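> Pasted the sequence and its predicted model underneath.
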Amino acid sequence: MHKPFIIIVLCTLHSITCAGLALFTNGARTPVSNHKLRPAVEDDLDDIVTVFIDAFRPSAGWQYAHLRDDDYTNYTWTCTRQFFQGEWESLHRSRTFANVITVPRDGGQYFSSDRAGERVVSFGVWNWMKPQEDAADSSFSFRPHQLHAALGGKCLEHLDVNTTRAADLAQQLSLAVEKYIRNLTEPQLYLNLLATHPDWDGHGFGAEQVEAGLQEAARVGMPVTLLASPDGWPLYDSLGFRSLANITHEMFDGLGTLWSEYMRWDEEEPGAPSALIVQ
């Protein structure tokens, strides 16, 4: 029997912030008027996978784990798409929501409500988190630090990944999430994953995605938490997130470290101490 393999979405690591772990965000704002922010639907998955791979591929974390990525471009896309389909079908709708930003696929105008004419260029995944969740109820879909996938066919061979490096990074990131995200004493909204296609970077889509989440959190009076990469940190800092802890991730083969930042946003008490319990 094949064990589920861990696909690294190295947000937290030198990549993007994954807000949850790595975030690929847009700091500069050059607004694009002809775009939509809306809930994600299943028909968006092809575009979401393309955004995800193209956004994360340049990151240090992705390059560290995906040593043979350039030789298996179609394979990587196909297996990632297979995984995302499975995650979508098992999504806990009451605990997770995902938004996308779209632009007209032909570069023109929106002519109807037919989503076939839209192209997803940015997406964000958010988790409503309860304090000290039971282990049986602790997993949440689309987590960026480790995407467990019981893939079939040739995807089981993981031809594009160094499995030793990937598994080690996933373990380190799991420990970070357990310590800095799950070990809270109050409910929170967790920015799990945020990505914008590189061709659309610089238009403020990352900020728009985050601001939509902040509005949801403010509506119910919850803080927002995330683990930011160096690339994502400036955006979150500009939006009022506070840096509360720096986390380093050791790489094998003497390649140094990747780092991320535990950050938190509170609407009413921007200077309040975190409810984080550090053991």
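Okay, I see it. The model shown is predicted, which means the values in this text are computed figures rather than measured ones.
> From now on I want contacts and neighbour counts done on CA atoms only, so please keep to that.
Will do.
> which helices and strands does the lengthiest strand in the chain pack with?
Identified as the longest strand of the chain according to DSSP state E is strand 118-129. Other elements packing on strand 118-129 under the criterion 3 or more C-alpha pairs under 8 Å, 6 or more residues apart in numbering; DSSP states H and E are helix 45-56, strand 96-104, strand 188-196, helix 205-220.
> this is the other structure I want to compare:
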Amino acid sequence: MKKAMLLMAALALSACGGGSNSQQPTKPSEPTKPSGPVEPTDPGTELNGARGVYQGLMDTGESVTAMVQSDGEFYILVQSLENEGPKDDLSAVIFGTASVDEGTFTSDDAVLRNLDGGQGQPRSVSASYVADEYLTGTITDDATGEAVGFTATSRISGKVRPDLEQLSGDYYGGFFKGILDAAAESEYTYISIGNDNSFVGTRSVIANCGFTGTLATRTDDPLFNVTIDFPNEGCFLGNEVLAGIAYHDEEQNQIFLAVPNADKSGGFFLSGVRAY
């Protein structure tokens, strides 16, 4: 196993990831040379070869953004396509922890959450990957056995570290998506990220239910650690401790956040496009 993981780390060093256009792809795009700082490699450290970010399509036509952490935890954010491009708001999220070994990516603890409400639905994920190139496979409904395929190509190499300086700015989220147990909340949201790694979220209607947060670079994959706090405890998610990840697509000027609560019975999810 150790030899296999070392082999995957070597493959990751020989590949590169990135995006190819200013919009999310309606079909898999060719990876480009990473623009961020490259993580130094420790020969004694076993790294998840599938780590990174992938974007593509499900067989049903939705756009997917898969964020895979170095420890195998993953979030697949689902967006419907509109006018040959993605809407800013998210429709669903699939999350879990994958076992990654010799080009295979499997998870038997994944959960699908529709972001308009409802309880979580168990899913299994079975996929193949080439480090920093693609992730392709199926997501199976554990209750019915029905499966849907997906194909996604690398947006950024797993060995690139995120750049906080490139992240600061103002982002118009399509909609803040909050879920807690079977309940859901959705509202147009504006996020301002400062140079001090903090951010403030302003909501268009429920102004007294804004939120604050912090970002920190991760050392072993191209994602940020994120914490979010709703200061008003009377607001939806106001009593929850929220901690998760974010990805900044520099070429698309877009940010993705997946920030669950402690037991993953709820969370905060958002896709936002940078304001000019």
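Ah, there it is. These numbers come from a predicted model, not from an experiment.
> TM-score for these two?
In this superposition the chains share a TM-score of 0.29, using TM-score structural alignment, normalised by the length of structure 2; 148 aligned residues with a C-alpha RMSD of 6.7 Å.
> what's the most buried one of the helices and strands packed on strand 118-129 of structure 1?
Mean neighbour count (mean count of other C-alpha atoms under 10 Å) peaks for strand 188-196 among those, with a mean of 29.
> which element is L11 of structure 2 on?
helix 2-13 (DSSP states H and E).
> helices or strands up against the helix or strand following that helix?
Moving toward the C-terminus from helix 2-13 of structure 2, the next helix or strand (DSSP H and E) is strand 52-58. In terms of contacts (3+ C-alpha pairs under 8 Å, 6+ apart), strand 52-58 of structure 2 is packed against strand 63-68, strand 147-156.
> Distance of S198 of structure 2 relative to T212 of structure 2?
Remark: distance between S198 of structure 2 and T212 of structure 2 (C-alpha to C-alpha, to the nearest Å) = 7 Å.
> for S63 of structure 2, same thing?
Distance of S63 of structure 2 to T212 of structure 2, given as C-alpha to C-alpha: 28 Å.
> same thing with G174 of structure 2?
Relative to T212 of structure 2, and taking C-alpha to C-alpha, G174 of structure 2 is found at 18 Å.
> Then A127 of structure 2?
36 Å.
> Now M67 of structure 2: closest residue in space, sequence neighbours ignored.
Excluding its sequence neighbours, the residue lying closest to M67 of structure 2 (C-alpha to C-alpha, 6 or more residues apart in numbering) is V53, at 4.6 Å.
> Test my guess that that neighbour contacts A66.
Yes: in this structure, V53 of structure 2 is within contact of A66 by C-alpha atoms under 8 Å, at 5.6 Å.
> Looking at these two, which is more packed in?
V53 (32 against 26; other C-alpha atoms under 10 Å).
> okay, S63 and T212 of structure 2: which has more neighbours?
Remark: of S63 of structure 2 and T212, S63 carries more neighbours, 28 against 17, as counted by other C-alpha under 10 Å.
> Pretty sure K177 of structure 2 sits against F269.
Yes: look at K177 of structure 2 against F269 with C-alpha under 8 Å: they come within range, at 5.1 Å.
> secondary structure element for A127 of structure 2?
A127 of structure 2 belongs to strand 121-130 when assigned by DSSP H and E.
> now for that strand, which elements pack on it?
Here strand 121-130 of structure 2 touches strand 104-114, strand 134-141, going by 3+ C-alpha pairs under 8 Å, 6+ apart.
> Including mean neighbour count, could those go into JSON lines?
Listed next are these as JSON lines, based on neighbours: other C-alpha atoms under 10 Å:
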{"stretch": "strand 104-114", "mean neighbour count": "20"}
{"stretch": "strand 134-141", "mean neighbour count": "21"}
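> Out of the ones you listed, flag the one nearest A183 of structure 2.
strand 104-114 (10.4 Å; C-alpha to C-alpha).
> just the angle between the closest one and strand 121-130, please?
If you take axes from the mean of the first three to the mean of the last three C-alpha atoms, to 10 degrees, strand 104-114 of structure 2 sits at 140 degrees to strand 121-130.
> how many degrees apart are strand 104-114 of structure 2 and strand 134-141 in direction?
Using the same axes, to 10 degrees: strand 104-114 of structure 2 against strand 134-141 is 50 degrees.
> Since that was my last question, I'll sign off now.
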